[in-house]
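Asks: Mind folding the following:
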Amino acid sequence: METASKSASGSNPKNQLSRPSAFGIHFFFILYSLLCIIPLFLIIMVSISDESAVIREGYQFFPSSYDLGAYLFLFKDATQIFRSYGISIFVTVVGTLLSLIVMALYAYPISRSDFPHAKPFTFFVFFTMLFGGGLVPWYLVYVQMLDLKDSIWALIIPLIISAFFVLIMRTFFMTTIPSAVLESAKIDGAGELMIFMRIVLPLSLPVLATVALFQTLTYWNDWFLSLVFITKDANITVQYLMYKTMLNIQFLANNTTAAAAIQAAGGSFRFPSETVRMAMVIVGIGPIIFAYPFFQKYFVRGLTVGAVKG
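Replies: Sure thing, here's the model as predicted:
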């Protein structure tokens, strides 16, 4: 009787971790979080350090002198930076939404056992993970056939579908969405589109949020598409702008002939080469640092949607 009362009171639940185990787990994740945050803190401090202090003392968490010259150097062309920011934000938001729509619409039919062509379409998307046409045919398709050169859609369309994420969505739909729910919706007169919009998507928020997060990072960090398809500065992303700036700095720092020509023309050749690299990292991070906290609430909400409640 006494044992039963202790068990009922919950003083010693079976799944509770011991204090040493809980301390070890918390210590591990605190240490891991610090290992992720400390390098970012160092980058921020170096970016606001004086260039001569960095060259003399190296990278310091607390430099001897501070200077915002790196940011002033970058924002001398503030109009281009803000325009590239707008391009990156537009490409990221629109590209992520289109990716989710297209991949979900492709993954859902091939996850249904009553779809007669599920296996051929699944093999088709899986085949693209193993073999590709190569860079030149890929370029010719977008430039000559689709005529997307110097178009903002050239930064969106090539990344819309990821075969890996399509297969992940397909597996999620097959293993998580109860077939009985779909059958009951059909009996009640719901069509396929209604079932997909009102039942499948709300129950699939965890996988949708996960794919959206990775696609957001992919679109925001991409600079290669700007390099290949964009020749006008009006449509380049902020990542490619930072990439071009870094290449120009490296060229001027390593090319004595160019430096002599600039000085002979009366120009100034002094620029914060070390600190500006770190400033470009901070500028390139931008609003993407807030992406995970935004999607995290959808992870939690998606885990509770459709759960058995009593």
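Asks: make it CA atoms for all contacts and neighbour counts henceforth
Replies: Noted.
Asks: helices and strands around the helix of greatest length in the chain, which ones?
Replies: Across the chain, the helix with the greatest residue count (assigned by DSSP state H) is helix 78-111. Applying 3 or more Cα pairs under 8 Å, 6 or more residues apart in numbering; DSSP states H and E, one finds that helix 78-111 makes contact with helix 118-130, helix 163-176, helix 205-221, helix 238-254.
Asks: Report the separation between the closest residue in space to residue 303 that isn't next to it in sequence and residue 250.
Replies: Nearest non-adjacent residue to residue 303, counting by Cα to Cα, 6 or more residues apart in numbering: residue 206, 6.5 Å away. Noted for residue 206: a distance of 43 Å to residue 250, by Cα to Cα, to the nearest Å.
Asks: re earlier: quick one, which of the helices and strands packed on helix 78-111 is nearest to residue 99?
Replies: helix 205-221 (7.6 Å; Cα to Cα).
Asks: Give me the contact list for the closest one.
Replies: For helix 205-221, contacts defined as Cα atoms under 8 Å, 6 or more residues apart in numbering pick out 88-89, 91-93, 95-97, 99-100, 156, 159, 165, 168-169, 172, 239, 288, 291-292, 295-296, 298-303.
Asks: Tell me the secondary structure at residue 132.
Replies: Put simply, residue 132 is coil when judged by DSSP: H, G, I helix; E, B strand; the rest coil.
Asks: Second input sequence below; structure requested for side-by-side comparison:
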Amino acid sequence: MASRTKFESGLDKFNRVRPGTNVVFNLIFIVLALLCLIPVIVVLSISFSSEDSIRNSGYHIFPTAFSGEAYHYIAQQGTMISKALGISVLVTVVGTVLGVMLTTSMGYVISRPNYKLNGLLTWIVFIPMVFNGGLVSSYYINSNLLGLKDTVWALILPLAVSSFNVIICKTFFRSTIPDALIESAEIDGSSQLRIFFSIVLPISLPVLATIGLFLCFAYWNDWFQSMLYINNQNLYSLQALLNSLMSNVDALARNASVMGVSYAELVAKMPKESARMAVAIIIVLPVAVAYPFFQKYFISGLTVGAVKG
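Replies: The predicted structure follows:
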């Protein structure tokens, strides 16, 4: 605490000597934020551009020829997209809740210094961060041994727990939860489950929000698990379905010459580049809307242990 107070007093003194420092840094961060927004604006612009304008003049920050063909094409697939959206929401909600509970409970266990298997479990968690069994072994276990193929659980369980998230939880619990608090609860006769759910979790909102946001991003953006384990299109997630739609458009465009004239013309008029960008906007929008509500806890969870008192 003394070193932190000394650092803060030195920072205050520096700011008094250089009153324009904060203004300069604020301007730098504003410019960097605007630079990060430019790709999003370009993607949005392309999604509202006509295919002919993209083909003739390329990409622009503002549409040279405004068109809603891409969103109209996606809306025509409304039934499939609605079903896939439901699967994505279900997988994201269930997977995030399950993943947070499993990750935090594992992180809490290995954060307790008096636990006898602490060292062994820490190595078991750490080793997969450096080495992994590979895609073939994962597919065999999930498909053949666990029988997850063509089930919703194939989209949930493989992503529920990661070593990186467990290490974050361990660091947070070890540096934030006082040992005296746990010992006093044990003296009062509380079980470890009671301590974890009634004492530890209520004061661990930063790490819960951080892990929850990591998992939410992972589940919402995932299409690879669907490609591996799902053959039933009724179980496609939104990302997998939209990726399939874009692949079908490309396949139809490549084989237009072997189709009838009218059908080939229809395929030629299908939006391709604009539809891809529209898909990107649809996928990013829910996460972009939800992120500001978790930002405060997210930053607190990531910076845990960065400053030692």
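Asks: what about the residue nearest to residue 303 of the first structure, neighbour count?
Replies: Counted by other Cα atoms under 10 Å, the residues lying close to residue 206 of the first structure total 23.
Asks: same check, this time on residue 82 of the second structure
Replies: As a measure of burial, residue 82 of the second structure has 13 neighbours, counting by other Cα under 10 Å.
Asks: Ok, residue 99 of the first structure next?
Replies: Neighbours around residue 99 of the first structure, by other Cα under 10 Å: 24.
Asks: ok, the residue lying closest to it once chain neighbours are set aside - contacts?
Replies: Take residue 99 of the first structure and drop its neighbours on the chain: the residue closest to it by Cα to Cα, 6+ apart is residue 160, 4.6 Å away. Contact partners of residue 160 of the first structure, counting by Cα under 8 Å, 6+ apart, are 95, 96, 98, 99, 102, 103.
Asks: what's the angle from the longest helix of the first structure to helix 163-176?
Replies: 50 degrees (axes from the mean of the first three to the mean of the last three Cα atoms, to 10 degrees).
Asks: what range in the second structure matches helix 78-111 of the first structure?
Replies: Under the alignment (TM-score structural alignment), helix 78-111 of the first structure falls on residues 78-111 in the second structure.
Asks: By how much does that stretch deviate from the first structure on average?
Replies: Once the two models are superposed, stretch 78-111 of the second structure sits on average 0.9 Å from its counterpart in the first structure (mean Cα distance after the TM-score superposition for the first structure).
Asks: which parts of that stretch are buried?
Replies: By 16 or more other Cα atoms under 10 Å, the buried positions in stretch 78-111 of the second structure come out as 80-81, 83-101, 103-111.
Asks: Centre of the chain to it, how far?
Replies: With Cα atoms, centre = their mean, to the nearest Å as the basis, stretch 78-111 of the second structure stands 11 Å off its chain's centre.
Asks: same deal with stretch 58-71 of the first structure?
Replies: 29 Å.
Asks: buried set for that stretch?
Replies: 59, 63, 66, 67, 68, 69, 70, 71.
Asks: do stretch 238-253 of the first structure as well
Replies: In stretch 238-253 of the first structure, counting by 16+ other Cα under 10 Å, buried: 238, 239, 240, 241, 242, 243, 245, 246, 249, 252.
Asks: Among these, list the two that are farthest apart in space.
Replies: Farthest pair in these, by Cα to Cα: 238 and 252, 21.1 Å.
Asks: show me what contacts the closest residue to residue 162 of the first structure other than its chain neighbours?
Replies: Nearest residue to residue 162 of the first structure in three dimensions, chain neighbours excluded: residue 103, at 7.7 Å (Cα to Cα, 6+ apart). Going by Cα under 8 Å, 6+ apart, residue 103 of the first structure touches 160, 161, 162, 165, 166, 169.
Asks: which residues touch the fourth one?
Replies: Residue 165 of the first structure makes contact with 103, 211, according to Cα under 8 Å, 6+ apart.
Asks: how close does it get to residue 109 of the first structure?
Replies: With Cα to Cα as the criterion, residue 165 of the first structure and residue 109 of the first structure are 15 Å apart.
Asks: Can you tell me the number of residues neighbouring the nearest residue to residue 110 of the second structure once chain neighbours are set aside?
Replies: Distances taken as Cα to Cα, 6+ apart put residue 118 closest to residue 110 of the second structure, at 5.1 Å, once the chain neighbours are dropped. Using other Cα under 10 Å, residue 118 of the second structure has 15 other residues around it.
Asks: For residue 49 of the second structure, see how far away residue 118 of the second structure is.
Replies: The spacing between residue 118 of the second structure and residue 49 of the second structure, counted by Cα to Cα, is 57 Å.
Asks: Next: residue 242 of the second structure.
Replies: 19 Å.
Asks: Same question for residue 284 of the second structure.
Replies: 19 Å.
Asks: do residue 96 of the second structure as well
Replies: For residue 96 of the second structure, the distance to residue 49 of the second structure - Cα to Cα - is 36 Å.
Asks: With residue 126 of the second structure instead?
Replies: Note on residue 126 of the second structure: its distance to residue 49 of the second structure, by Cα to Cα, is 48 Å.
Asks: okay, the two: which has more neighbours?
Replies: Using other Cα under 10 Å, the more surrounded residue of residue 126 of the second structure and residue 49 is residue 49, with 27 against 16.
Asks: Aligned to that one, what sits in the first structure?
Replies: Using TM-score structural alignment, the partner of residue 49 of the second structure in the first structure is residue 49.
Asks: Surely that match and residue 66 touch.
Replies: Yes - contact criterion Cα atoms under 8 Å: residue 49 of the first structure and residue 66 qualify, at 4.3 Å.
Asks: coming back round to it: ok, of the contacts of residue 160 of the first structure, which one's closest to residue 143 of the first structure?
Replies: Closest to residue 143 of the first structure, out of all of those and judged by Cα to Cα, is residue 95, at 19.0 Å.
Asks: Just give the nearest non-adjacent residue to the closest one, would you?
Replies: residue 156 (5.3 Å).
Asks: ok now do the one you found, which residues does it touch?
Replies: 91, 94, 95, 219.
Asks: what's the farthest-apart pair in these?
Replies: 94 and 219, at 9.7 Å, using Cα to Cα across those.
Asks: Stretch 215-234 of the first structure: which residues count as buried?
Replies: Buried residues in stretch 215-234 of the first structure (16+ other Cα under 10 Å): 215, 216, 217, 219, 220, 221, 222, 223, 225, 226, 229, 230.
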